[in-house]
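1. Sequence plus the predicted model coming up.
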Amino acid sequence: MMKIAVIGTGYVGLSTGVCLAEIGHHVTCIDIDINKINLLQLGNSPIYEPGMEQLLTKNIENGKLLFSTTHKEGLQGVEVIILAVGTPQGENGAADLTILQQAAKDIADYLHNNPIIVIKSTVPVGTNDSIKEMLEDHCKKEILIVSNPEFLRQGSAIYDTMNPDRIIIGSYKKEASEKIQKMYSPLNAPVLITSVRSAEMIKYASNAFLANKISYINFIANLCEQVGANVDEVSMGIGKDKRIGNAFLQAGIGYGGSCFPKDVKALLHTSLQFGLNASLLEETIAINDSQQELLVVKALQRFGSLNEKKVALLGLAFKPETDDMREAPSIKIAKQLTKMGAEVAAYDPAAIDNAKKILGDIISYTQSIKDAIKNADAIFIVTEWKEIKNIELSSVLKEAKLPIIFDGRNCLNKTKIMECDSIEYYSIGRPAIIKK
């Protein structure tokens, strides 16, 4: 087993560190945020992620997992240093590498034992080369560097880390790739050894493809509404084709989160830098932007005006099983509704605190679905949390002023809707159900 340091304790860094400890390595996670490290040392996760705290507690107690704010202490005698810090979107759409570059500077004085540097952060092609050059200029010796992109889904990051579809290892030196392959060997996952630049590209290409798939099915869903087809049936028919597959073919109100929006834009920026026609990526972004407005458009078509209407917003996080509000469709929806004079009452089981940081007091926040839908003229389903998917429709009929539902995730049970005596149900790419 190896001695490993992970720089950064966000979704990627913390999931990576916890899971490497779980498979037997000795891991120290390093972060400059003292409050976050203090929290982690107590076994408390600063992020909402199913299964995280159980593994945190277990591996802290067995001595496999440590946390530190001190590089000198945390990097002592390590064989591998994993850089897993954020690379947020810059103003021009490109990835902002400031945090990563600083993280590399922070470790530069502690590379005496020649550890392998692994860049797990999502970075533009050529970044590993520039970090390698920067470290070599400082250390005056060759640095072994590996590109090892992550493919985690928020809400299932622990599962994805422990059960990867593949592990990508991009390196210039065979000894480096073999060492990292050995590090992951307890996972028994398929490993693909590539060049460094191919590994960097694989990450962006993967996320952009999935985002494109989402925008494509949403385009088809909108067309289905116009021609009288049902996107559920169309999606199923498409997905049965083994060349296509059914993943990411669920119509809805678009993608959000910390990865797809910024990664598509970063790949677009790189494409334009090299003078390539990037209209495919531009259209992926444009469709997603308009899709996030679709529930409001449908509500306007139904009511004519939303002024003084009460709208219940069920779900705020960009997806279930996370409290992440980055690029969440709920942000655009909430702002549009309030601008049109609507009163918005929102509920989310995990993301309310983060939503308040973004939306402030332009909407109200409730502690239950029942409180949100009380006296509502319309109900918007924005995030398909399990408790929202399984909402008791009889309570909607009882609590809401009008039993009108706009389902942005096509997640409610159609049979139960049909059993209601009085309801209006509008979804994405499917015929409306109106029972009066």
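-> Alright, I've got the coordinates.

2. Only C-alpha atoms from now on, for both contacts and neighbour counts.
-> OK.

3. Now the terminal residues of stretch 286-298, how far apart.
-> 19 Å (Cα to Cα, to the nearest Å).

4. List of residues touching it?
-> Stretch 286-298 is contacted by residues 215, 218-219, 252-255, 329, 332-333, 336-337, 380, 406-408, 426 when judged by Cα atoms under 8 Å, 6 or more residues apart in numbering.

5. Could you tell me how many residues sit around Arg358?
-> Quick fix: residue 358 is Ile, not Arg. By other Cα atoms under 10 Å, the residues close to Ile358 number 12.

6. Setting aside sequence neighbours, what's the nearest residue to it?
-> Spatially, and ignoring its direct neighbours in sequence, Ile358 is nearest to Ile331 (7.8 Å; Cα to Cα, 6 or more residues apart in numbering).

7. Show me what the helix or strand hosting Glu175 is packed up against.
-> Applying DSSP states H and E as the criterion places Glu175 in helix 174-184. Counting contacts by 3 or more Cα pairs under 8 Å, 6 or more residues apart in numbering; DSSP states H and E, helix 174-184 packs against strand 145-147, strand 167-171.

8. and the helix or strand just after that helix, what other elements does it pack with?
-> Next helix or strand after helix 174-184 toward the C-terminus (DSSP H and E): strand 191-194. Strand 191-194 is packed against strand 167-171, with contacts defined by 3+ Cα pairs under 8 Å, 6+ apart.

9. Comparison target, given below:
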Amino acid sequence: MKLAVVGTGYVGLVSGTCFAELGNTVICVDKIDEKVEMLKRGEIPIYEPGLKELVVSNQEKGRLTFSTDLAAAVAASDIILIAVGTPAAEDGSANMSYVYAVAEEIGEALDSSYKVVVNKSTVPVGTAEKVEEIIKEKNENAQVDVCSVPEFLREGSAVKDTFNPDRIVIGTSSKKAEEMLVALHKPLTEEIVVTDVRSSEMIKYASNAFLATKISFINEIANICDAYGADVKAVARGMGLDNRIGPKFLNAGLGYGGSCFPKDTKAIIHLAQSAGYTPELLQAVEGVNERQSFRIIEHVKGIFGTELIGLKACILGLAFKPETDDIRDAPALKIIDQLLEMGMAVKAYDPIAVENTKKVLGDRVEYGANVEETLEGTDVMILVTEWDEFVKLDPEMIKNKLNRAIVVDGRNVYEPKAMREAGFIYHGIGR
């Protein structure tokens, strides 16, 4: 099939590249000239394992091209995927200006031939109808069906997730569009759910809100475990073996961050409130998550007291999760801000996300070139992101580099008994 993908962020670039790998002809469109030229050279503006190789390979095979010309891409394609950002507005709602601007351009570019327009962006319920309305305002003769096919990609494993989806959700009321979209996605999985457009749009929000709820739930349990001396890892294991619950997303720690869960939880709360409903559970989920990052601060105070001036903390991990350079809503930023406010100096290291962090924190923080250098001369190691290289650190090396053998483990990757037997003052979350 011939596809145009509008937007070359995580969703657009990964989706477009993977569809090209499946043998489709794909034009990825972005309005930023520098970004398009970079992609043409095979330079990837985001960190995503395996993506660069696929981009280069499919460009060489002529299946994947990059352009700033949306009108030409629309004319050359059967299916147009909208994959632009829907960031949170100040009131928590999704900012739809980018989606609607693209809809206007698509409407202006359409001729009399039939096209399927697909919202891949995470959008409020009713967006497909609004997009179709905008397109037909620009071109009343447009032969178009606007559908919803939400993405369920995880940063750091987006390529793998694209090729191995749990399910594909297609929202449409058009049999013709359904047949085209099923054919496009069938090489990926037989698990294709076809539903009405509004339900499809809600499935994305409901899925992310449920996972956010599971994370906040286990973090709440971890905080209670701290109060009573229980081990949340044992609790989570015992819970997760119940097949009604399952083990995934029961890792207690510092809460969720990134570009999806915080934004989408706020958006569904706003959607509910706009309809006159108070989503008390989801508001509580958000509240727990907002507070969870600061559990680290409570542990630091419990070790050193409230007088922290003159002490230096080593922060390992700046990205919101491993295998990405994304620091949006990353717990590390909140923790560092709080430590600095209390008078501590901070040294920080991340395998990928240092440059992005510098854009936010500047020289308020000292950055190490590697783990050993970052640990050197600090008073406490605080693990914030569970990169594999941090999980496998040698305890003796840590002890030799630190001024004091103190570890605060925000992701519960180390065994408390082993760390304490090795001579550390060790604090986990709920352990």
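-> Structure's in. What do you need? Bear in mind that the values here come from a model prediction, so they are computed numbers and not experimental data.

10. Give me the TM-score for this pair.
-> Superposed pair, TM-score by TM-score structural alignment, normalised by the length of the second structure: 0.97. Supporting alignment: 428 aligned residues with a Cα RMSD of 1.1 Å.

11. one step back: so which of the helices and strands packed on helix 174-184 of the first structure is the most packed in?
-> Compared across these, strand 145-147 shows the largest average neighbour count, a mean of 28 (mean count of other Cα atoms under 10 Å).

12. Buried ones in stretch 324-344 of the second structure, by neighbour count?
-> Buried residues in stretch 324-344 of the second structure, counted by 16 or more other Cα atoms under 10 Å: 324-333, 335-336, 338-340, 344.

13. what do you get for stretch 307-315 of the first structure?
-> Neighbour counts over stretch 307-315 of the first structure (16+ other Cα under 10 Å) mark Lys309, Lys310, Val311, Ala312, Leu313, Leu314, Gly315 as buried.

14. ok, so of those residues, who is nearest Leu300 of the first structure?
-> For these, the closest approach to Leu300 of the first structure (Cα to Cα) belongs to Lys309, at 10.9 Å.

15. residues contacting the aligned partner of the closest one in the second structure?
-> Superposed on the second structure with TM-score structural alignment, Lys309 of the first structure falls opposite Leu311. Each residue near Leu311 of the second structure by Cα under 8 Å, 6+ apart is listed here: Gly343, Met344, Ala345, Thr378, Asp379.

16. quick revisit: just the ones of the buried residues of stretch 324-344 of the second structure in helices?
-> Counting by DSSP state H, these place Pro331, Ala332, Leu333, Ile335, Ile336, Gln338, Leu339, Leu340 in helices.

17. The fourth one matches what in the first structure?
-> In the first structure, Ile335 of the second structure lines up with Ile333, judged by TM-score structural alignment.

18. quick one: contacts for that match?
-> By Cα under 8 Å, 6+ apart, the contact set of Ile333 of the first structure is Gln292, Glu293, Leu295, Val296.

19. still contacting in the first structure, which of the contacts of Leu311 of the second structure?
-> When you map the contacts of Leu311 of the second structure onto the first structure and apply both residues aligned by TM-score structural alignment, their matches' Cα atoms under 8 Å, the shared contacts are Gly343, Met344, Ala345, Thr378, Asp379.

20. For Ala157 of the first structure, list the residues it contacts.
-> Listed by Cα under 8 Å, 6+ apart, the contact partners of Ala157 of the first structure are Tyr11, Val12, Ser15, Glu49.

21. Of these, which pair is most distant in space?
-> Pairwise distances among those were taken by Cα to Cα; the largest, 11.3 Å, belongs to Val12 and Glu49.

22. the more surrounded of these two?
-> Neighbours were counted for Val12 of the first structure and for Glu49 using other Cα under 10 Å; Val12 has more, 25 against 18.

23. corresponding residue for the more buried one in the second structure?
-> Aligned partner of Val12 of the first structure by TM-score structural alignment: Val11.

24. what secondary structure does the most centrally placed residue in the first structure sit in?
-> In the first structure, the centroid-proximal residue (Cα atoms, centre = their mean) is Gly257; its distance is 4.2 Å. Applying DSSP: H, G, I helix; E, B strand; the rest coil to Gly257 of the first structure yields a three-state assignment of coil.

25. correct me, but it touches Phe318?
-> Yes. Taking Cα atoms under 8 Å as the definition, Gly257 of the first structure is a contact partner of Phe318 at 5.7 Å.

26. Give me the common contacts of these two.
-> Common contact partners of Gly257 of the first structure and Phe318 (Cα under 8 Å, 6+ apart): Asp324, Met325, Arg326, Glu327, Ala328.

27. Which two among the residues you listed are spaced furthest apart?
-> Asp324 and Glu327, at 8.8 Å, using Cα to Cα across those.

28. got any residues that touch both of the two?
-> Residues touching both Asp324 of the first structure and Glu327 (Cα under 8 Å, 6+ apart): Gly257, Phe318.

29. one step back: pick out whichever of the contacts of Leu311 of the second structure sits closest to Val116 of the second structure.
-> Ala345 (54.5 Å).

30. who's in contact with whichever residue in the first structure pairs up with the closest one?
-> In the first structure, the residue paired with Ala345 of the second structure according to TM-score structural alignment is Glu343. Contacts for Glu343 of the first structure were tallied using Cα under 8 Å, 6+ apart; they are Glu308, Lys309, Lys310, Val311, Leu337, Ile363.

31. got the contacts of Leu311 of the second structure as TSV, with distance to Ala89 of the second structure columns?
-> Supplementary listing: those in TSV, determined by distance: Cα to Cα, whole Å:
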residue	distance to Ala89 of the second structure
Gly343	33
Met344	33
Ala345	33
Thr378	39
Asp379	39
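
32. any residues touching the helix or strand where Lys132 of the first structure lies, and which ones?
-> Using DSSP H and E, the element containing Lys132 of the first structure is helix 127-139. Contact with helix 127-139 of the first structure is made by 101, 104-105, 108-109, 111, 119, 142-147, 196-197, as judged by Cα under 8 Å, 6+ apart.
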